[in-house]
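Participant: attaching a predicted model along with its sequence, questions to come.
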Amino acid sequence: MDEIKIITPEDLQKKLEAGEKLELVDVREDEEVEEGMIPGAKHIRMGDIPAHLDYFDIDKEYIFICRSSRRSENVCYYLQEQGYKVRNMIGGMLQWTGETK
């Protein structure tokens, strides 16, 4: 199995502050995202990902986010097997120091 590409919360924050257009997907549960999501992230619960494959564009890279980065890593493996370009934000929202909404 190919390794999953990663991004650190710090690097992600820098890219967002630089105005980069990124495809962020938060795979946490509803009650978790109520505590705050990275602005611009799309919320698709981990369990709903298989039913939402039509949301993903094979030509774009998606950055996946969860609380600690374990669930998002699982989602990354799943989508990478389907041929999608993915990146896991390591450390998850526990390590995120940027703004949330």
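Facilitator: Structure received.

Participant: contacts and neighbour counts: CA atoms only from here.
Facilitator: Noted.

Participant: I'd guess Val25 is in a strand, am I close?
Facilitator: Yes. Under DSSP: H, G, I helix; E, B strand; the rest coil, Val25 sits within a strand.

Participant: okay but it is in contact with Phe56, surely?
Facilitator: No. Val25 is beyond contact range of Phe56, at 10.2 Å (criterion: CA atoms under 8 Å).

Participant: below is structure B, check it against A:
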Amino acid sequence: MKQMTAKKVETLLNEGKTLNIIDVREVNEVSAGKIPGAVNIPLGLVEFRMHELNKSKEYIMVCRSGGRSGRATQFLESYGFNVINMAGGMLAWYGKVE
């Protein structure tokens, strides 16, 4: 499973890179703040919404601490998606939130 640090994600965003970030936390968790531009697909819905994703794009998966996003990363990888887990999740995120 590929991983990326929260700091690296923040650096890429600050450089103006377009990232496809999927936040797999529950809706009530995301309401407290998410990475700008992140799309919320709760972990329990990933299987049912993966048809919305494009296998030619790279996705960065995010959750609170990295566990749920790791499971989502492994699940999507098994279906041929190009996904990266953000290590440490939002607990490691010090960038902007919306």
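Facilitator: Arrived safely. Treat the numbers as computed from the prediction; the structure is a model and nothing was measured.

Participant: hang on, the earlier thing: who has more neighbours, Val25 and Phe56 of structure 1?
Facilitator: Neighbour count, other CA atoms under 10 Å: between Val25 of structure 1 and Phe56, Val25 has more, with 22 against 15.

Participant: what's near enough to touch that one?
Facilitator: 41-44, 62-65 (CA atoms under 8 Å, 6 or more residues apart in numbering).

Participant: just give me the match in structure 2 for it.
Facilitator: In structure 2, the residue equivalent to Val25 of structure 1 is Ile22, according to TM-score structural alignment.

Participant: with Met37 of structure 1 instead?
Facilitator: In structure 2, the residue matched to Met37 of structure 1 (TM-score structural alignment) is Lys34.

Participant: once you drop chain neighbours, what's closest to that match?
Facilitator: For Lys34 of structure 2, ignoring the flanking residues on the chain, the nearest one in space by CA to CA, 6 or more residues apart in numbering is Val97 at 5.0 Å.

Participant: mind checking how far the one you found is from Ser31 of structure 2?
Facilitator: With distances taken as CA to CA, to the nearest Å, Val97 of structure 2 is found 10 Å from Ser31 of structure 2.

Participant: more neighbours: which of these two?
Facilitator: Each of Val97 of structure 2 and Ser31 has its neighbours counted (other CA under 10 Å); Val97 has more, 14 against 10.

Participant: the residue mapped onto that one from structure 1: what secondary structure?
Facilitator: When structure 1 is aligned by TM-score structural alignment, Val97 of structure 2 is paired with Thr100. Here Thr100 of structure 1 takes the coil state, with states given by three-state DSSP.

Participant: if anything else comes up later, I'll come back, but that's it for now.
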